[in-house]
Every structure is written in C-alpha cells, then in structure tokens.
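Engineer: task: produce atomic coordinates for the following.
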Amino acid sequence: MDEKLLDTLIICPKCQTLHSIVELEEDTKAHCATCNALLYKEDACLVDKMIALSLSALLFFIISNSFVIVQIDLFGSEEFMNVPSMLLHLFDSGFYIVGLFLSLFLFILPFMTISIYLLLGVAYRLGWSGAYAKHLLITLSNIRLWNMVDIFLISILIAMVKLVDLFGLHLDIAFYSLIIYVLLDIYLSKSIKMFNLWREYERRYQ
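Structural biologist: Alright, predicted model coming up:
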C-alpha cells in the first residue's frame, strides 16, 4: 500500500477497524464507527498541556529520587529507603543484572520519557528543527511503554501492608512525590497520544 495513503488512515486500537483520518474542529473527538472507541481528538492546548504536565512530572520525579521514600524502625535501628540507595545496594550485593534492569525501568527510561515529552513540547513551541523533533518522537515511541515506576509503587504499597504490623513505618516526602509523579505520568500518557504528537509534527514541519 502507498505510504502516503497509509498516513491518511488510522486503525482502531480495540477492534482493528480501519478508518480514514478527517480534520476535526477544536476540542472534538473521533470515535470508531464499529465499537465507539476513541481514535483521536483535536486539542488546541496540546503543546501547552504537554509542557505543563511533563514539567510537573519531572519535578516530582526528581524529588521522589532525591529524598527518603520510607523510614523503617527495625528493632531499635532506623533504615531509610530511596531508589538510588536501593539500586546501589543491589550492585553492592552482586545482583548486577537485577540492578541494571531496575535502573533502566525505574530511573533511566522514566527520566528519558518525561524529559522527551518536555523537550518535544518546547521544540513545538519554539519552532526548533523538524529533524530534532522527529528524532524525539521516534525515541519516545520506542521507550514510553517501558516505564515501570507504577509497578514499583504498587510493590511498595503491598510490602507496607505486610510489614506495618511488624515494624514502624514512616512515610517521607519522596513517597508522596512518587504517587503524584505516577498519577501525572498516567494522565500524560492517556491524554496525549502519539497519534496527536505526530499530527502536531506534520502541521508544524510539513
């Protein structure tokens, strides 16, 4: 099939029905004709929303990795846990493969993803090079689904439920920052689709 023709089509993520892309008015949505799933929407504030959400998420991500997540009172001694110390402890204990994977999924890839969202928004707003914006889009498409911080947060909550009756647990600022970051990241990924980012790229650079 012709590549230009493919650029005018979109497939439903739920039922795989093929649709032609049509121009929408501001703040309107296109739904699948078969299952009524959301295909895409026209958001006049897409760039500003992306900058605001990604900047906020980046701030809370930095806080969650810079301070203590939870303090554990263990038989009279205090243990402090945060992401960097946990990763360093894994490497010091010889768990290099586990430490490497957790470093990628809990720190490196989430930081890259949220930074690319921010850089892409700034690139659109300031009219930076189209080649630079395209490179950011391709990178974002490949890494954005590998963010595992939400799973890490769930594992912390499960561990807390099991340990709360055995040890004294004190939540610190990084724990609440981690929750806010995860919520912002989920909202960002759900409200700003790759389809809309590519459409914005086409409007600005082609």
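
Engineer: from now on I want contacts and neighbour counts done on CA atoms only, so please keep to that.
Structural biologist: Will do.

Engineer: what ranges do the strands span in this structure?
Structural biologist: Along the chain, counting by DSSP state E, strands occupy 9-11, 18-20, 29-31, 38-41, 70-74, 77-81, 168-171.

Engineer: how far off centre is the fifth one?
Structural biologist: Yep, that's strand 70-74 we're talking about. 29 Å (CA atoms, centre = their mean, to the nearest Å).

Engineer: elements contacting it?
Structural biologist: strand 77-81, strand 168-171 (3 or more CA pairs under 8 Å, 6 or more residues apart in numbering; DSSP states H and E).

Engineer: which one of these lies nearest to Leu39?
Structural biologist: Checking these against Leu39 by CA to CA gives strand 168-171 as the closest, at 40.3 Å.

Engineer: buried stuff in that closest one?
Structural biologist: Leu169 (16 or more other CA atoms under 10 Å).

Engineer: thinking again about what came up before, the helices and strands packed on strand 70-74 into TSV, with extra columns for distance to Val149?
Structural biologist: TSV is the format used below for those (distance: least, CA to CA, whole Å):
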stretch	distance to Val149
strand 77-81	15
strand 168-171	17
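
Engineer: quick one: closest of those to Ile116.
Structural biologist: That would be strand 77-81 among these, by CA to CA, at 27.9 Å.

Engineer: excluding chain neighbours, give the residue nearest to the residue nearest the centre of the chain in space.
Structural biologist: Residue closest to the mean C-alpha point of the chain, counted by CA atoms, centre = their mean, is Asp185 at 4.3 Å. Residue nearest to Asp185 in three dimensions, not counting chain neighbours: Ala57, with 6.5 Å by CA to CA, 6 or more residues apart in numbering.

Engineer: this one as well, want them side by side:
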Amino acid sequence: MSLSNNAKSGDNSVSVSGENNQVTFNSFNENKLHILKRTAIFEICQRIANIQIDYDDEYSIQHNSDWMDKFAYNNVNTYVEIFDNYSDGYDEVSEILQSYLNKTKMVKKVRTLYLEIEKVRFERELDGDYVLDQLFKKLKEEICYSASFNTVDLLDEDVDEAIYLIMFYVFTKCKILKPIPEEFSEDDN
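Structural biologist: Reported below is the predicted structural model:
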C-alpha cells in the first residue's frame, strides 16, 4: 500500500506513481535559439560542391556593393527578411567554410546556377526575389534528389536553413545578385 500518489525526481523531470496514469507533456519555448548542426551545414556544402554542372573558374571580388544598397538595386524585399531571419548562423557557416576544402568550388557552382536564373530574370524583367527564390528551389532540388542524400538524417527545416545560410554567405561574397554599377547613386533615384 502506498502512502502517497505523488513522486519526485531529482532532475525536475516528470515522475509518475500509481496505476493507469497518463502523462501529456508539451513544452513550447519560443525563445529557445535553434542552432543548426555543423554536420548539416557541412553536408549541404558537400552536396552543392558535388552538383554536376560546369562552372566558371573566375572567382573575383571586384564589385562588392553595400548589402542593403545591393538589395534595393536588385529589387529584393522578401529575401532581405529571410536572410535577416537566418543571419544569426552566418558566423558558424563562415567558420565552417574557412576549413572546407571545396568552398571555392561550391561558391562557383552556386554562382553558375544564379547566372542561369539571371538570364531568365533579364528576359522577363523580374525582381531579385524571383532570382533568389528560384536559386533556393534549384539548390534544394539538386541536394534533396541526389542519390546519396540518404546517408545523413537531415530534417527538411535543417536543409532549408543551411541553404539560406549558404546563399547569404555567397551573397556577402558578391557572387549572387547584380553589383551596383559605379555610375549608380542614390541621387539618381
């Protein structure tokens, strides 16, 4: 015979005493910061570097525009918010890519995909959000449908986050979106 139907655990976890008990525990912590696993970022970088496309070997930083001015020049609105939403992981991605041997190859392949989409944008006079959205979709398609993707268990949200972070990294290296021409100034608007 039990003197009490309560139980305590030393680590403040749920303890149950008695028979036919049902415990439902929901914990929603909106303030908890989600940190993407380094292996997920590395895996996505590897997938991008292994995409079977030809790319241009030129890797230049001749035009490195101010980020917000470049967004405005390219008529980007939605992706400013998306990149801002994921920007807390930028340092982590940058650190990972510093030791990643195929970084240059990966950046060039992202740029090549971007340039293919940029042709369509120019022909149809579309905004920069269209280009970035199509680039995201193309990268995700290439990554998720590769035959060897099943080797690592990644959540769809982790794949999305890694792609957004890598796109933002490539953007900061001035490899996607048109640079602001030198003759363009805010006074011309």
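
Engineer: got a TM-score for the pair?
Structural biologist: Remark: TM-score between the superposed chains equals 0.25 [TM-score structural alignment, normalised by the length of the second structure]; 72 aligned residues with a CA RMSD of 4.8 Å.

Engineer: settle this for me: the residue nearest to the centre of the first structure is touching Ser56, isn't it.
Structural biologist: No: between Asp185 of the first structure and Ser56 there is no contact under CA atoms under 8 Å: 9.6 Å.

Engineer: which residues in the first structure form helices?
Structural biologist: For the first structure, applying DSSP state H gives helices covering 3-6, 46-66, 83-92, 96-103, 109-126, 130-143, 149-163, 173-191, 194-205.

Engineer: could I get those helices as a markdown table with distance to Ser77 of the first structure?
Structural biologist: Putting the helices of the first structure into a markdown table (distance: least, CA to CA, whole Å) gives the following:
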| stretch | distance to Ser77 of the first structure |
| --- | --- |
| helix 3-6 | 63 |
| helix 46-66 | 22 |
| helix 83-92 | 17 |
| helix 96-103 | 26 |
| helix 109-126 | 33 |
| helix 130-143 | 40 |
| helix 149-163 | 16 |
| helix 173-191 | 21 |
| helix 194-205 | 48 |
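
Engineer: right, so of those, which gets closest to Leu74 of the first structure?
Structural biologist: Here helix 149-163 is closest among those (CA to CA), at 10.7 Å.

Engineer: show me what that closest one packs onto, helices and strands only.
Structural biologist: Against helix 149-163 of the first structure (3+ CA pairs under 8 Å, 6+ apart) you get helix 173-191.

Engineer: residues of the helix it packs on that come out buried?
Structural biologist: Quick answer for helix 173-191 of the first structure (16+ other CA under 10 Å): 174-175, 177-182, 184-185, 188, 191.

Engineer: can you give me the end-to-end span of stretch 92-109 of the second structure?
Structural biologist: 21 Å (CA to CA, to the nearest Å).

Engineer: could I get the buried residue list for it?
Structural biologist: 92-93, 96-97, 102-103, 105-109.

Engineer: same question for stretch 117-133 of the second structure.
Structural biologist: Quick answer for stretch 117-133 of the second structure (16+ other CA under 10 Å): 117-118, 127-132.

Engineer: of those residues, which is the nearest to Tyr79 of the second structure?
Structural biologist: Asp129 (6.2 Å).

Engineer: Tyr79 is in contact with that closest one, correct?
Structural biologist: Yes: the criterion here is CA under 8 Å, and Asp129 of the second structure meets it with Tyr79 at 6.2 Å.

Engineer: element containing Ile96 of the second structure, please.
Structural biologist: helix 90-99 (DSSP states H and E).

Engineer: now the element after the longest helix anywhere in the second structure, going C-ward?
Structural biologist: Longest helix in the second structure, counting residues (DSSP H): helix 103-124. Next along the chain after helix 103-124 of the second structure, taking DSSP H and E as the criterion, comes helix 128-144.

Engineer: what angle do the helix holding Ile96 of the second structure and helix 103-124 make?
Structural biologist: For helix 90-99 of the second structure against helix 103-124, the angle by axes from the mean of the first three to the mean of the last three CA atoms, to 10 degrees is 120 degrees.

Engineer: elements contacting helix 90-99 of the second structure?
Structural biologist: Using 3+ CA pairs under 8 Å, 6+ apart, helix 90-99 of the second structure sits against helix 38-49, helix 156-172.
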